[in-house]
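Colleague: This is the structure alone, sequence omitted:
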């Protein structure tokens, strides 16, 4: 998990201050912050500040943003179905006039991330690849030495560009569509750390379509309480930690329930936040502008003209300059190394003075980042002191940096995927998990006919022959090798008939692009497909059995697809297809 390379400090607008973590969230764990003490009468309705006196925006070490879906402000604030979020609202800053930018969902996510909708007006899946190159929050943070990460529920690392996967929808995860956002900054929600100090500087957390409250109108198990509970379970411990560790949590939504006013709930909770209700109009661009000012980045699109959030911060006064000890470091001769020191307090900008760096490593321009390629093995005792813009210096931090000789590293490991069973003629895409430094390469013996192994230990292809194989996959790097053995059985297609693979229940949103291909097996190729009861706007290609188009008919349809083989034999499958407005 990435470690932040950016420490707290004020913007140039005011005095220095210390702040540790920001989490922008649409919910957090109720039990984890039960110890928060509020006045007995405290509630969203009676905590309006007596005066909204603006303080400079603090620079927190970490920000976590959680975004929920399609709820009016009054559906959340004051609703007993969202006890955790309302507890956050009572103990934090609750905005009463916060707005989404437009309808439907996707352009709002693009706006909050990049300062513009990138010309997108609907929820169609973005083109394949990374079609957008505009400036964005992730790129801005990285360019000033901060770090970025996103945590996306049900996202599949093995198929990162998928439009949908279970209850995952790429339209709610805009960073996957920008070519200037490093792929290695994208994670699943299961990878969200329990050690909060290992979070990136800024993180976005996106629940799936059920846990973000999106599907509640047609699935009662995906209601507001479900989203509130998910947020509590996933981020409650972080919220409690943030309050006592100079950190922040913000809760927001993409849009309201398709009203013209588009007014949504947004809550900021954590250290150095003045509790109360705040009536000034704000929107997604305001939030983006706040982050840009918080970390001193350039400004994107319409965020440049937006009003940042300044009225909710407490003025805690200056704090001394400090540099966080990075702990023991390791490296290898001939392999590039880097280190971004975390500096807080004082007044930006900072410079750093290092003593004892391993040969080949430097801090260019006297900055607080070290880079280079080690040239000699050995163990170095490194000392670093940070100085702020006013000349105040930190106490020195000392650590050990050990450089190993060339050819050393971490031996590889490889996880067995367990025994496999695949029907002949069915495509395979399987990636085996490996570790090791440098990253290992993989070879395989015994793979079923039609399958191959490639980069990243990824097995792909279409098995052609029914049989049982003993497969061994070996991961190798300069430090050694490791193997995983498992059995792979390829079964024969059903004989004497044609089978159309059941895709399961399908759900689409109004005007959403659909791309669903049904697998056909058995009988004698080629096959011809036909469909009944498709939602309006969708079309089935009779030669590929692919259903494409944009769903316009709202409702539930008993869709039937029939495949006929070259000998006239037929197979059919029926499955439900629901189309909703949003």
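Modeller: It's in. Everything numeric here is computed off the predicted structure, so don't read it as measured data.

Colleague: going forward, measure contacts and count neighbours with C-alpha atoms only.
Modeller: OK.

Colleague: List the contacts of the helix or strand harbouring residue 474.
Modeller: Secondary-structure element containing residue 474, defined by DSSP states H and E: strand 467-477. The set of residues external to strand 467-477 that reach it, using C-alpha atoms under 8 Å, 6 or more residues apart in numbering, is 411-414, 434, 436-448, 457, 481-491.

Colleague: here comes the other one, which I'd like you to weigh against the first:
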């Protein structure tokens, strides 16, 4: 069933461009399941590292894949310990809400995604041997605040759209890229994924329009060897990396929450009131913004191999309700929690919360004991606030005329309204 409506209304509109303190565009590309020690020896990855900064102390948050993805945009993985079909209630805000507060354009690009709004767990490969696109590698679609919003769903696109956007120089200011299950190395090998990554990134790194004030994070979701600390290779690349930093290393401790804190710091965004607050900002950005990082006090004891209790944990003994965000936190952007967080949680200001803004790392222990489980406390300001807002971010606006096309279609598992904009 497919209903197609064309609204032939032509209206004046403004397209906003929001400059950041250290970069104007952020691209993150995720590969799969490799230990730091293995990737660090790969010649293709080593070649890319010469063009950027190797983050030597970057850690995944838990196993398996899916919780790492959802945490990177939501500020917590809520105890998730599996790759099943998840729905996270609408009262849990994400990075998307933070971007909307500043009118920052964003998109997710997923190789082999059948179409915007696809809700299935995966799409079948051409040879029928497995899945190409998988939902578990899409950090946005599990959140009801995204999957129940047709406009937001329309921003989850395929690599075909990414290629078109690169050629047209119409990329958003934030993009998450997940290759398919072959190119990300999940169903192939380290070398296969490294070959793909080099061939994919090399032309982009020589594209001046793409590179201009762009920061690229190439990362892995998790390590391959579960009993070991969840140590993964991550690289910072792009035109936003100063020339004197290329070929260097950074030994600051980071996790996937550092993606959130870095974006908040760069664009003076509000925060989610969760583990985004207190996570270290990428040092190359902090050097330009004046932000001060802090080493987690418990870093030496954390393994990040097992998930702590939460509402997405499928072990009955480890179920906990969704924690209230800490409404009193000020994040790396120098702002308080986002208005969407306040709107949903304003009656929970007296609830205990595990989010104290300290940057402490938490995991599920060793399967016998859990000394690093989250600690619930009264809501209070973060102890390590080092950034203050310098006023509202400025925006560059350009007038434009758009034809608005509303495409409503039934995709088997959900009704999706996608808005397409054509500049005149």
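Modeller: Ah, there it is. Not measured: the values here are computed from a predicted model.

Colleague: Fetch the TM-score of the aligned pair.
Modeller: After superposition, the two chains reach a TM-score (TM-score structural alignment, normalised by the length of the second structure) of 0.59; 280 aligned residues with a C-alpha RMSD of 3.4 Å.

Colleague: returning to that earlier point: now a ChimeraX select for only the buried ones of the contacts of strand 467-477 of the first structure.
Modeller: Selecting only the buried entries of these in ChimeraX, with 16 or more other C-alpha atoms under 10 Å as the criterion:
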select :411,412,413,414,434,436,438,439,440,441,442,443,444,446,447,448,457,481,482,483,484,485,487,488,489,490,491
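
Colleague: What lines up with residue 229 of the first structure in the second structure?
Modeller: Counting by TM-score structural alignment, residue 229 of the first structure corresponds to residue 195 in the second structure.

Colleague: Over to residue 475 of the first structure?
Modeller: Under the alignment (TM-score structural alignment), residue 475 of the first structure pairs with nothing in the second structure.

Colleague: again with residue 252 of the first structure
Modeller: Aligned against the second structure - with TM-score structural alignment as the criterion - residue 252 of the first structure pairs with residue 219.

Colleague: Now do the same contact list for the match of residue 229 of the first structure.
Modeller: Residues in contact with residue 195 of the second structure (C-alpha under 8 Å, 6+ apart) are residue 44.

Colleague: The helix or strand hosting it vs the first structure, average offset?
Modeller: Element membership for residue 195 of the second structure, per DSSP H and E: helix 190-205. Mean deviation of helix 190-205 of the second structure relative to the first structure after superposition (mean C-alpha distance after the TM-score superposition for the first structure): 2.4 Å.

Colleague: just how off-centre is that helix within its chain?
Modeller: Its chain's C-alpha centre and that of helix 190-205 of the second structure lie 20 Å apart, by C-alpha atoms, centre = their mean, to the nearest Å.

Colleague: Now do the helix or strand following it: which elements does it pack against?
Modeller: Proceeding N to C from helix 190-205 of the second structure, the next assigned helix or strand is helix 208-211, under DSSP H and E. Packing partners of helix 208-211 of the second structure (3 or more C-alpha pairs under 8 Å, 6 or more residues apart in numbering; DSSP states H and E): helix 190-205.

Colleague: switch the cut-off to 10 Å
Modeller: helix 159-168, helix 190-205 (3 or more C-alpha pairs under 10 Å, 6 or more residues apart in numbering; DSSP states H and E).

Colleague: what does residue 58 of the second structure align to in the first structure?
Modeller: Matched to the first structure by TM-score structural alignment, residue 58 of the second structure sits across from residue 98.

Colleague: What of residue 177 of the second structure?
Modeller: Checking TM-score structural alignment: residue 177 of the second structure goes with residue 205.
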